[in-house]
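Enquirer: just coords:
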């Protein structure tokens, strides 16, 4: 008998999601080569049947191919899931770029709606903050998209406490996504308390240390050339030896 994952309120704006989410990035990008599409669609359907209905993607994953994958997977089950995607981070000629200007916000949203095959995105995050554009301007455009029925709730990813507070003053922010694990606890100093004060939900990404806490140090040996963690593993261990100590304790 399968155990169903419970449900929780995310933030205080009315969004209800499964207590456990499914991050879909690694199906298409960054963690090695893209996985077989039929297998990933089956995985998504299995997660939904287990009650894991909070699905997370971004237009930068692939780019675009992860959203397309989800669009195919959700054709007959859209009404059973809470769909989150992101905008604002992209690669141009191999270089990372961040965009938060109103025209781009709207263009990105329209693109995601089309790729996902949906009329409305449940939770739309600004993936990275464009420091060239006041957050009030970016959120102002997101507010218009809410009013137009193209998105239901607004989120931020990797934003400072002050940015979160300013954004929340323009339109209620439903959730903030950030890296939070035994390896990444600096967010507990200011960002987490700010979110709790404002009634903003917290969505932790990489809570298992990008796979290390579930697989142990030998995970490095399995990385393919296309796995971004292959490069980052040097930074994780060599530049912060304490991380290895934490990993050993978890692994024991």
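Expert: Arrived safely, thanks for sending. These numbers were taken from a predicted model, which means no experiment stands behind them.
Enquirer: From here on, just use CA atoms for contacts and neighbour counts.
Expert: OK.
Enquirer: Please report the distance of the closest residue to residue 179 other than its chain neighbours from residue 148.
Expert: Once flanking residues are discounted, residue 179 sits nearest to residue 205: 4.9 Å by CA to CA, 6 or more residues apart in numbering. As judged by CA to CA, to the nearest Å, residue 205 and residue 148 stand 29 Å apart.
Enquirer: Settle it for me: which of these two has more neighbours?
Expert: residue 205 (17 against 11; other CA atoms under 10 Å).
Enquirer: so the more buried one makes contact with residue 178?
Expert: Yes. Here residue 205 reaches residue 178: they are 5.9 Å apart, a contact under CA atoms under 8 Å.
Enquirer: Now for the two: what residues contact both?
Expert: Common neighbours of residue 205 and residue 178, using CA atoms under 8 Å, 6 or more residues apart in numbering, do not exist here.
Enquirer: what's the longest helix in the protein?
Expert: Assignment by DSSP state H gives helix 102-116 as the longest helix of the chain.
Enquirer: what about the following helix or strand past that one, distance to the chain center?
Expert: Sequence order places strand 121-126 as the next helix or strand after helix 102-116, per DSSP states H and E. Distance, stretch centre to chain centre, for strand 121-126: 10 Å (CA atoms, centre = their mean, to the nearest Å).
Enquirer: what angle separates strand 121-126 from helix 102-116?
Expert: Computed by axes from the mean of the first three to the mean of the last three CA atoms, to 10 degrees, the angle separating strand 121-126 from helix 102-116 equals 140 degrees.
Enquirer: which stretches of the stretch 51-200 of the chain form helices?
Expert: Using DSSP state H, counting those that start in this stretch, the helices of the stretch 51-200 of the chain run over 65-73, 102-116, 135-147, 161-170, 191-198.
Enquirer: Put this next to the previous one:
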């Protein structure tokens, strides 16, 4: 496994990270034993960066990871944890709380659930419109100074917010959706990150499976699967988007790889300061993703990929309207 450095001040991590959200029911029921086995397989393959959130199934994901990581040397992996998004009974969302007192409260619970004395990268899951980012970052800085957190991260904010946060304490990385069909980060955020020496961890590199090469219009999403509410997976949108995947498949076949590997490799090829996160829930999907980091994309390959999936070609927003309103950047 190749490694990459997160920003100019951050840690050295595996070139590919594991996003654990899908192991806690967001895409329908997941197999607990298989999820734990997948975490073990990722660690054994050299994956060190594991991303979670305290709001993923109301702490379930953190408890799952605590079980999967038990017995592993703590410095052999890095935990990236998001906080602040409030939940309600019935799996709903109730806004964001990033007040300084809440930051410390959320952190205390995460440390306990994860069974660790520190979080490697701690970040608000979304911007709290009622709290200046400087106040939130100031609280995380206190936790860094106290040894409970090692690095500051951000998630789904715009370039101006990155600058404001970075002025209080160096930001290690911004976690934001980035894929062949979600490229809003390229407009002004990516250049700002590079100017400031901030890394990028890219989630949604397969657009929740839509551009993995495994999704079909006939498959649909189960009621318990969040994709059943996603504009990109609905009606005519999904049919249009799968035409893009078919074009991408032709490029992948010519390259001798899978569609998923090509899509992951494309994100990784956008810069050595970018670390793709894959949301593999099974060892099979993880095994498919891992070789993507060794896929060498030439200028000709990148041109063919752009031709197959031009910027802005996808239909549908990446989240339902209520969730889009909380994002710092669009599609």
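Expert: Looks like it came in fine. Here the structure is a predicted model, which is why all the values come from computation and not from measurement.
Enquirer: TM-score for the pair, please.
Expert: TM-score for the superposed pair, counting by TM-score structural alignment, normalised by the length of the first structure: 0.92. Supporting figures: 247 aligned residues with a CA RMSD of 1.9 Å.
Enquirer: hang on, the earlier thing: just name the most buried of the helices of the stretch 51-200 of the first structure.
Expert: Most buried of those, by mean neighbour count (mean count of other CA atoms under 10 Å): helix 65-73, with a mean of 22.
Enquirer: now that one: which residue numbers in the second structure?
Expert: Per TM-score structural alignment, the counterpart of helix 65-73 of the first structure in the second structure is residues 60-68.
Enquirer: how far apart are the matching stretch and its match in the first structure?
Expert: Average distance, stretch 60-68 of the second structure versus aligned residues of the first structure after superposition (mean CA distance after the TM-score superposition for the first structure): 0.6 Å.
Enquirer: show me the contacts for the residue nearest to residue 179 of the first structure.
Expert: 177-180.
Enquirer: After alignment, which residue of the second structure pairs with it?
Expert: Match for residue 205 of the first structure (TM-score structural alignment): residue 203.
Enquirer: and which of the contacts of residue 205 of the first structure is nearest residue 48 of the first structure?
Expert: Each of these was checked against residue 48 of the first structure using CA to CA; the closest is residue 177, at 21.2 Å.
Enquirer: Give the equivalent position in the second structure for the closest one.
Expert: That one, residue 177 of the first structure, aligns with residue 175 by TM-score structural alignment.
Enquirer: That match contacts residue 155, doesn't it?
Expert: Yes. Counting by CA under 8 Å, residue 175 of the second structure does reach residue 155; the two are 4.6 Å apart.
Enquirer: which residues are contacting stretch 110-118 of the first structure?
Expert: 59, 64, 67-72, 75, 85, 119-121.
Enquirer: Kindly recompute the last result at 6 Å.
Expert: 67-68, 71 (CA atoms under 6 Å, 6 or more residues apart in numbering).
Enquirer: and residue 248 of the first structure, how many residues sit next to it?
Expert: Other residues close to residue 248 of the first structure by other CA under 10 Å number 12.
Enquirer: For residue 239 of the second structure, see how far away the counterpart of it in the second structure is.
Expert: In the second structure, residue 248 of the first structure lines up with residue 246, judged by TM-score structural alignment. According to CA to CA, residue 246 of the second structure stands 11 Å off from residue 239 of the second structure.
Enquirer: rewinding a little: are we agreed that the match of residue 248 of the first structure is in a helix?
Expert: Yes. Counting by DSSP: H, G, I helix; E, B strand; the rest coil, residue 246 of the second structure is found in a helix.
Enquirer: Report the contact partners of residue 188 of the second structure.
Expert: Contacts of residue 188 of the second structure (CA under 6 Å, 6+ apart): none.
Enquirer: Give me the aligned partner of it over in the first structure.
Expert: By TM-score structural alignment, residue 188 of the second structure lines up with residue 190.
Enquirer: Look up how far residue 164 of the first structure lies from its match.
Expert: Distance of residue 190 of the first structure to residue 164 of the first structure, computed by CA to CA: 11 Å.
Enquirer: And for residue 93 of the first structure?
Expert: From residue 93 of the first structure to residue 164 of the first structure the distance is 30 Å (CA to CA).
Enquirer: for residue 236 of the first structure, same thing?
Expert: In terms of CA to CA, residue 236 of the first structure sits 27 Å off from residue 164 of the first structure.
Enquirer: Next: residue 96 of the first structure.
Expert: Taking CA to CA, one finds residue 96 of the first structure at 23 Å from residue 164 of the first structure.
Enquirer: quick revisit: let me have the helices of the stretch 51-200 of the first structure in TSV, extended by distance to residue 33 of the first structure.
Expert: Listed next are the helices of the stretch 51-200 of the first structure as TSV, based on distance: least, CA to CA, whole Å:
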stretch	distance to residue 33 of the first structure
helix 65-73	12
helix 102-116	21
helix 135-147	33
helix 161-170	34
helix 191-198	34
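Enquirer: Between the two ends of stretch 212-231 of the first structure, what distance do you get?
Expert: OK, stretch 212-231 of the first structure end separation, CA to CA: 14 Å.
Enquirer: and what of stretch 118-128 of the first structure?
Expert: For stretch 118-128 of the first structure, the end-to-end distance is 23 Å (CA to CA).
Enquirer: mind listing what's buried in that stretch?
Expert: Neighbour-count burial for stretch 118-128 of the first structure, counted by 16 or more other CA atoms under 10 Å, picks out 118, 120-128.
Enquirer: Stretch 36-51 of the second structure now?
Expert: By 16+ other CA under 10 Å, the buried positions in stretch 36-51 of the second structure come out as 36-43, 46-51.
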